[in-house]
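> Return a 3D structure for these sequence lines:
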Amino acid sequence: MQTLALSTINPGHVDDISSSKNEPEWLKQFRKNSFSIYQELPPEVSPLYNKYTDAKRMDSSQISLAISPKGTVFDALKPRLDELKNEMHIIQAGSDIFRINIPDELKSKGLVISSIYDAIKTDGDLVRRILESSDPKEDKYTALNHAVFDSGIFIKIPKNMVLEKPIHIVSSISPDGNSTVSRNIVMAEQNSKASIVQELYAPKAAKQQAYMELLTVDAHPNSNLNMTTFEALDQSAVNFSTRYCNIQQDAKINWYLGLFGSLLSRYRTNFYLNGTGASADDAEIVFGDNEQSFDLAANLIHQKPSTEGKVVQRAVLKNKSRSLFKGMIRIVEGASQSKSFLSGRSILLDKDAKSDAIPGLEILTNDVKATHSASVAQVDEEQIFYLACRCLGRAEAERIIVEGFLEPVSRSMSYQVRAWIAYLIESKWNGTDLILKSDENLRSIVEVEEVRYKEADQLETHYKYR
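The predicted structure follows:
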């Protein structure tokens, strides 16, 4: 198996990847063009954000890319995969698709869960259109993914299908030392409805590894997608992820993002509201410690009238961790009666933690509602004192304050997603593995979250119908 450091890749390496996959000519040329763009672009293309970014923390001399790699699952993850064996899922181990499970009934009705390479063979024109819809000139790492992706996941929910249970995507870096570059696609056809839960993991490693992802979500008219991402990579790894969401008429995407692991997480999400009545709701939770960095960008691009967008981010930072939240609301000419909201807030638990927020507005039409907000603050010592008077130690008091800080974001989530986030936060406080496991602790959290807001709901119902 031939391997190369990311810092030494060249056009010949790109050709070797394409040849090993027996790719069509259009994809070979697409890779070559993207690689030339990758070589020309700086790590951060925006001069406004350049001085803030930590993208250079990725050591390209340590990141190994392989030709025809064979991925395996690391031992600590195997119990989680056993739990999912009867659920709808696709497991990505390194650059290999380890396992896929689709009920026969749903498969016969047109549900597709496959590797990107199987999708190229069976639906090449569709995949080509989606691959070429993202511009490699927008970002250096978008161009890199176009050029050297060696794996990928393709999910298509057919017209009018409503899935009662979620589709699980588990992606893990292989313990063989090689990084993963994945090109993922999710398509929800007209009137469909589905939930997708993505989990990202990495084993402990002596040198830096990377999970690099480019994900396109295509929501057709009147479709409804609930997307959840949990990033729980070991802190020896880095994670670069770019998401393009094309939301058509009356379609809706709810996205919940929980970032807990990796040395560096760089997420860029673009919501293109391309149809009247399109809606995007994005809730992001960050919990950093040690020297972790989180570089997040969320852009709401309103292309049609009567569209709605909302991004709410909350970051909790300990030790020397840091976060950067970049956001832009862009309402183009003609997209009147649109509503958009962008908010980034951070709480610093230690004096060496740091957070920056740079939200922006670009409004090119009238008759719209658009607003943004940002705040960064240390933990309130008066709140610590108040809780100390009730016989709580500082660490326990901080945890209660953090729960209250995150509660407005988690309230909009399902009880299961809230439970998963609470479990990962609990694991991080205790220094245990960041892997979802159905142990006694998780079951007790699920029980609490399931009934958490029922009393409030009953109160609202009482006054509504009184």
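> CA only for contacts and neighbour counts going forward, please
Fine.
> What ranges does the stretch 351-466 of the chain have for its helices?
If DSSP state H, counting those that start in this stretch is used as the criterion, the helices of the stretch 351-466 of the chain fall at 381-388, 394-410, 415-430, 440-451, 454-464.
> To compare with the earlier structure, here is another sequence to fold:
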Amino acid sequence: MTTFTRDAVKKLSAMLNEPEWMLEFRLKAFEIYENTPMPATSDEAWRRTNIRRFKPDEIGPSVNGDAATSWDIPDFLGKELTGEEVGGSLLQIDGVTRQYELSEALKEQGVIFCDMHTAVSEHPDLIKKYFMTDCVQVSEGKFAAMHGAFWRGGTFLYVPRNVRAAAPLHSVLWSVNGKTFTHTLVVLEESAEAIFMDEYASAEEAAGLHNGVIELLVGDNANLIYAGLQDFGQNMWQFNHERGRVGRDGRLDWVTSMMGTRLTKAFQTLELDQPGSWGRMSGIFFTNGRQHLDLDTQQNHNAGDTVSDLLYKGALREKSRTVWQGMIKALPGSQRIDGFQANRNLMLDKTARADSIPGLEIEADDVACTHASAIGQLDPDEIFYLMSRGIPRKTAVEMSVQGFFDPLMRRIPFEGIRNRIFDRIVEKIG
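Here you go, the predicted model:
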């Protein structure tokens, strides 16, 4: 079995026929990976997530380029969810492109939408400029460095200045071999607009690993709606680094839905870099069994007159556990900012556990920053009331859970995405 070695990095780069500069990038990332210890519960960011059972070399990287030849993927994957005709679609199986389309309208606008390996070969100047430079960096930890060395597959979206993408774009990753290291890179230049939906799912096979990076770069006066829907099987370990950067008067509407994996540790960071920057983070999660989900969010106000709004809601069943650690940070001189964060958790079984840890780090004196968290159970009186009206208990529970998530669902601009997420929630209620 191939393991995480320097030779594996070289073999992967050769299999992909990469230019020398990308091989050099990978090898530098591998040096950092090799010299960075595996996270432990003695590290503050990892104190509530123990990964001692994770054995990366028993899984290994995806090197040889083989992907599942079967196209037997779930019916729900790839369905159009935005209420508009999709302008570009990309289906990857185990990081290898199997289907690809881009409309003539988007091509004429100069929109670039392709898999990351095509981007490396055909758009090297853009990739050199934006790939793990100003957004996520390989120095951010063991798994960021692992990704920089072994990344494979993913999506590149580039929208030129003053272009409003004519139609939404949609990317799907389906994993069978359980080794995925995809990279999503979205770049909107000044006054550009786009809608992009990114889906991830996998089969229930042997233990697998998803080590992903998501980079969302929103230029001055640009507007990006990004929805990431994760529904991996409960065999997967997921370690993600995700960051959005927003320029002057730019807007990022960032939706996250997490339903799957055995264990997830995700760092999700919003950087508001210039006056007028606006960012909204909406997170939905549902865990059951022995799932463990740890979301570490940051809202960094790097300039004054910026607005951030975070609302994460989760429901938990059986012996699952969730951790949310949130921080709003205002740098010195970042005056007149408005930052809000809230995490609310619904416990469907007494054996589940949720840790909710909001935080503020404010170094300015003219700000409006608030945070909130709550952990509660279903209201038995509410369930009794619904049942007294002839509604079966299962349906009553579903209605109550739907009511819990409804304020967050209203933030999602597309009914198709809302329906997809809630259908999956109903399945997990059981």
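> Looking at the helices of the stretch 351-466 of the first structure, spot the one closest to residue 297 of the first structure.
Evaluated with C-alpha to C-alpha, these place helix 394-410 nearest to residue 297 of the first structure, the distance being 17.7 Å.
> mean shift between the closest one and the second structure?
Compared with the second structure after fitting, helix 394-410 of the first structure has a mean deviation of 1.7 Å; criterion: mean C-alpha distance after the TM-score superposition for the first structure.
> Mind giving me the packing neighbours of that helix?
With contacts defined as 3 or more C-alpha pairs under 8 Å, 6 or more residues apart in numbering; DSSP states H and E, the packing partners of helix 394-410 of the first structure are strand 279-288, strand 308-317, helix 381-388.
> Output those as JSON lines; include the columns mean neighbour count and distance to residue 462 of the first structure.
Supplementary listing: those in JSON lines, determined by neighbours: other C-alpha atoms under 10 Å; distance: least, C-alpha to C-alpha, whole Å:
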{"stretch": "strand 279-288", "mean neighbour count": "23", "distance to residue 462 of the first structure": "28"}
{"stretch": "strand 308-317", "mean neighbour count": "24", "distance to residue 462 of the first structure": "29"}
{"stretch": "helix 381-388", "mean neighbour count": "14", "distance to residue 462 of the first structure": "33"}
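> Include distance to residue 366 of the first structure when you put those into TSV, please.
Shown next, in TSV, are these (distance: least, C-alpha to C-alpha, whole Å):
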stretch	distance to residue 366 of the first structure
strand 279-288	19
strand 308-317	15
helix 381-388	43
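> Can you say which of those is nearest to residue 132 of the first structure?
The stretch from these with the least distance to residue 132 of the first structure (C-alpha to C-alpha) is strand 279-288; that distance is 22.8 Å.
> What angle do helix 394-410 and the closest one make with each other?
170 degrees (axes from the mean of the first three to the mean of the last three C-alpha atoms, to 10 degrees).
> Off-centre distance for strand 279-288 of the first structure?
Remark: strand 279-288 of the first structure is offset 9 Å from the chain centroid, using C-alpha atoms, centre = their mean, to the nearest Å.
> By how much does it deviate from the second structure on average?
Relative to the matching residues in the second structure, strand 279-288 of the first structure has an average distance of 0.7 Å after the fit, by mean C-alpha distance after the TM-score superposition for the first structure.
> can you give me the angle that strand makes with helix 415-430?
20 degrees.
> what packs against strand 279-288 of the first structure?
Checked by 3+ C-alpha pairs under 8 Å, 6+ apart, strand 279-288 of the first structure has strand 252-259, strand 264-273, strand 308-317, helix 394-410 packed alongside it.
> Skip the chain neighbours and tell me the closest residue to residue 50 of the first structure.
When the adjacent residues along the chain are set aside, residue 50 of the first structure lies closest to residue 44, with 5.5 Å between them (C-alpha to C-alpha, 6 or more residues apart in numbering).
> Any idea how many residues pack against that neighbour?
Applying the criterion other C-alpha atoms under 10 Å, we find 19 residues in the vicinity of residue 44 of the first structure.
> cool, and residue 412 of the second structure?
Residue 412 of the second structure: 17 surrounding residues under other C-alpha under 10 Å.
> Tell me who's in contact with it.
By C-alpha atoms under 8 Å, 6 or more residues apart in numbering, the contact set of residue 412 of the second structure is 255, 282, 418.
> Pipe these into JSON lines and attach distance to residue 149 of the second structure per row.
Formatted as JSON lines, the entries for the contacts of residue 412 of the second structure read as follows, by distance: C-alpha to C-alpha, whole Å:
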{"residue": "255", "distance to residue 149 of the second structure": "28"}
{"residue": "282", "distance to residue 149 of the second structure": "30"}
{"residue": "418", "distance to residue 149 of the second structure": "36"}
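> so who does the spatially most central residue of the first structure touch?
In the first structure, the C-alpha nearest the mean C-alpha coordinate belongs to residue 229, at 4.8 Å (C-alpha atoms, centre = their mean). Shown here is residue 229 of the first structure, whose contacts under the criterion C-alpha under 8 Å, 6+ apart are 197, 198, 199, 200, 255, 256, 257, 258.
> List the contacts of residue 57 of the second structure.
Residues touching residue 57 of the second structure, when contacts are defined by C-alpha under 8 Å, 6+ apart, comprise 2, 3, 4.
> Tell me the one of the residues you listed nearest residue 121 of the second structure?
Proximity to residue 121 of the second structure was ranked across these by C-alpha to C-alpha; first place goes to residue 4, at 24.5 Å.
> Just give me the neighbour total for that closest one.
Other residues near residue 4 of the second structure come to 21 when the count uses other C-alpha under 10 Å.
> Aligned counterpart of residue 441 of the first structure in the second structure, please.
Residue 441 of the first structure maps onto no position in the second structure when the alignment is built from TM-score structural alignment.
> count of neighbours near the nearest residue to residue 441 of the first structure once chain neighbours are set aside?
With C-alpha to C-alpha, 6+ apart as the criterion, residue 441 of the first structure has its nearest non-adjacent residue at 7.6 Å, and that residue is residue 423. Here the number of neighbours of residue 423 of the first structure (other C-alpha under 10 Å) works out to 23.
> any idea how far residue 259 of the first structure is from residue 423 of the first structure?
Using C-alpha to C-alpha, to the nearest Å, one obtains 13 Å as the distance from residue 423 of the first structure to residue 259 of the first structure.
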